[in-house]
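Asker: What follows is a predicted protein model with its sequence.
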Amino acid sequence: MGAHGDGFPPSKILFIKVNNSQLVKDRILKFQHYCNSIVYQKGDLFVTSGTALFKYKLSDTCTLVSKLHEDKSDKYTVSRCAVSPTGDKLYITSPYEHKLLTLAKDGSILATFMDPAVKFLTGLHVTSAGQVIVCGWDSKNIIQVDSKGSMKLATLATQRDGLKGPYSVCYNRITDSIIVGQFRHKKILVYKVK
C-alpha cells in the first residue's frame, strides 16, 4: 500500500530534457503516494494519486504545499488534472463517479459536471483558449465542456468516429487537431478540428 493508504505503491516522476536534439534524463522525484497524472504551471506541480490531488512547489527541490482535494469514497476518484490558462481553476476527472470537478486554487469545489451520456471520465485537457476537453472511456466519446465545468458544449467524437477506449486527449493548436490515446487499443487517433 502507498503511504497514504490509497492502495497503490509510492511513485516516481522522471524529468527528461532536450539537449542538442537528444532526450536526456534530468532528475527523478520520489513521492510517498501513487502518481496518476501530473500538470505543471508557473512553478506549481499538481499530482493526482487516484484519490487525491496534491500541489507541490517545484524549483531546485519539490515541496508539498497542500493536499487540495481528497475523495476516498472509492478507489479511483481523482484521475487526471488540468489547469486553466489563467491558473484560477483546476479540473479533475473522477472515473468511478462519472464526473468532472472544477476546483478553485484553494481546492474548494466550484462546479460538478455529470452527464448520463458520458461515462468513466478519464483523459482531460484544457486548451490555451480555456476550452475543456474530456474523454468518456466507457461511453466512447470526447466532449467539450464550458470553462466553468458545468455544462456540455459539444460532442467532438464518438464510437462512430473510431473511438474504442479514449483515455487521453490533447489539442494541438499548431495543427488544429485533437489527439486521442486509447486504452488497450494500438491506435492513436487524430481528429482535425473544423
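Answerer: Received the coordinates, thanks.
Asker: CA only for contacts and neighbour counts going forward, please
Answerer: OK.
Asker: show me what contacts residue 96?
Answerer: 74, 76-77, 120 (C-alpha atoms under 8 Å, 6 or more residues apart in numbering).
Asker: meant to ask about residue 106, not that
Answerer: residue 68.
Asker: where does it land in three-state SS?
Answerer: coil (DSSP: H, G, I helix; E, B strand; the rest coil).
Asker: residues in contact with the most centrally placed residue in the chain?
Answerer: Nearest to the mean C-alpha position of the chain, by C-alpha atoms, centre = their mean, lies residue 80 at 2.7 Å. Each residue near residue 80 by C-alpha under 8 Å, 6+ apart is listed here: 36-38, 48, 92-94, 122-124.
Asker: Quick check: it vs residue 129, distance?
Answerer: To residue 129, residue 80 is 19 Å away according to C-alpha to C-alpha, to the nearest Å.
Asker: ok, structure two:
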Amino acid sequence: MCSIDSSLVAVITFKSSNIYFIRVTNGRLVQDRALNLQHDCSGIAHHHRNLYITSGTALYQYSLDGTLLRKLYDDTTGLLKGSSCAVNHDGERIYVASNKSRDFQLVTLSRDGIVISKLTDRALFWVEQFPPGLHVTDSGQVLVCCQFSKIIFQIDRDGRMKLAEVVRSTNKEPLSVFFSKRTGSLIMGMSDNNNIKVFKAQ
C-alpha cells in the first residue's frame, strides 16, 4: 500500500495484477477505481504522480492512470517474487528489497534506474511469499524488516550499510513498517495476527 494524497491510497494484493485506489470519504473507506496490469505485483510506491511497481525480478514505472512509462530495473540472476520498493522524498533514490539466493538484498537505484549500490545480508532472511517491509522516512532514513529476522533495521541513504537496529521484536514477526513524522511514531504490521504495534520515537 502507498499514499497518493491526504485521502487516497493505492493498494495491491500480493501476486495479483490489480491495483485498487481507496479513498477516505466522510470517514469511510470507498473504492475509487482499479487498474489491471499485465503482470503480477508484489510491491508499490508513489512519487509525484508516478507509481513504482515491483513484479518478480523487475521494477516498473507507471503513471497514475496505468500507462506503463518504462521498466527501470530487472535482475534475472536469482531474485524471487517477494520484492518491495520505496522512493525517497526527492525522488533521487529508489529502493528495491528482495530475496536473492535466500539472502536479503537491497538494491538502490537512481531516478533513471542506474544501480548505485547492492546490500546483501543473511540476517534479514524471510520467505518468498511475504515481501519485506520497506519504508523511507521524510528525513531519508531507510527502514527495512523481514518476517523471520524480528528486527527493524535502519540503512544509510545510499543503501550500502546497516546503521542501527531500530526495533527488536522478541516474539512477533514484522511484515511492514512506517514512520509518522507528525506523531513521532514507528508503526509495525505483524505477520502472525491482525494487530498493529506502535512505538514512540526516542
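Answerer: Structure's in. What do you need? What you see is a predicted model; the values in this text were computed from it and never measured.
Asker: Quick check: TM-score for this pair?
Answerer: The pair, once superposed, lands on a TM-score of 0.85 when counted by TM-score structural alignment, normalised by the length of the first structure; 183 aligned residues with a C-alpha RMSD of 2.0 Å.
Asker: quick revisit: for the contacts of residue 96 of the first structure, pick the one with the most neighbours.
Answerer: Neighbour count (other C-alpha atoms under 10 Å) singles out residue 77 as the most crowded of the contacts of residue 96 of the first structure, with 23 neighbours.
Asker: and that one, what does it touch?
Answerer: 50-52, 71, 93-97.
Asker: Report how many residues lie close to the closest residue to residue 170 of the second structure other than its chain neighbours.
Answerer: The shortest distance from residue 170 of the second structure to any non-neighbouring residue, by C-alpha to C-alpha, 6 or more residues apart in numbering, is to residue 150 (6.8 Å). Look at residue 150 of the second structure: counted by other C-alpha under 10 Å, it has 22 neighbours.
Asker: residues touching the counterpart of residue 76 of the second structure in the first structure, list them.
Answerer: Residue pairing (TM-score structural alignment): residue 76 of the second structure is matched to residue 72 of the first structure. Residues counted as contacts of residue 72 of the first structure (C-alpha under 8 Å, 6+ apart) are residue 51.
Asker: In terms of helix, strand or coil, where does residue 72 of the first structure fall?
Answerer: coil.
Asker: contacting residues for residue 67 of the first structure?
Answerer: 52-55.
Asker: Which one of those sits in the busiest neighbourhood?
Answerer: residue 53 (26 neighbours).
Asker: Am I right that that residue sits in a strand?
Answerer: Yes. Assessed by three-state DSSP, residue 53 of the first structure belongs to a strand.
Asker: And it, what's its match in the second structure?
Answerer: By TM-score structural alignment, residue 53 of the first structure lines up with residue 59.
Asker: The closest residue to its match other than its chain neighbours and residue 61 of the second structure: what is the separation?
Answerer: Once flanking residues are discounted, residue 59 of the second structure sits nearest to residue 73: 5.1 Å by C-alpha to C-alpha, 6+ apart. Note on residue 73 of the second structure: its distance to residue 61 of the second structure, by C-alpha to C-alpha, is 10 Å.
Asker: Can you tell me how far the residue nearest to the centre of the first structure is from residue 25 of the first structure?
Answerer: 24 Å.
Asker: One more: residue 153 of the first structure?
Answerer: 40 Å.
Asker: Determine which two of the contacts of residue 80 of the first structure are furthest apart.
Answerer: Maximum pairwise distance among these (C-alpha to C-alpha): 15.2 Å, between 38 and 94.
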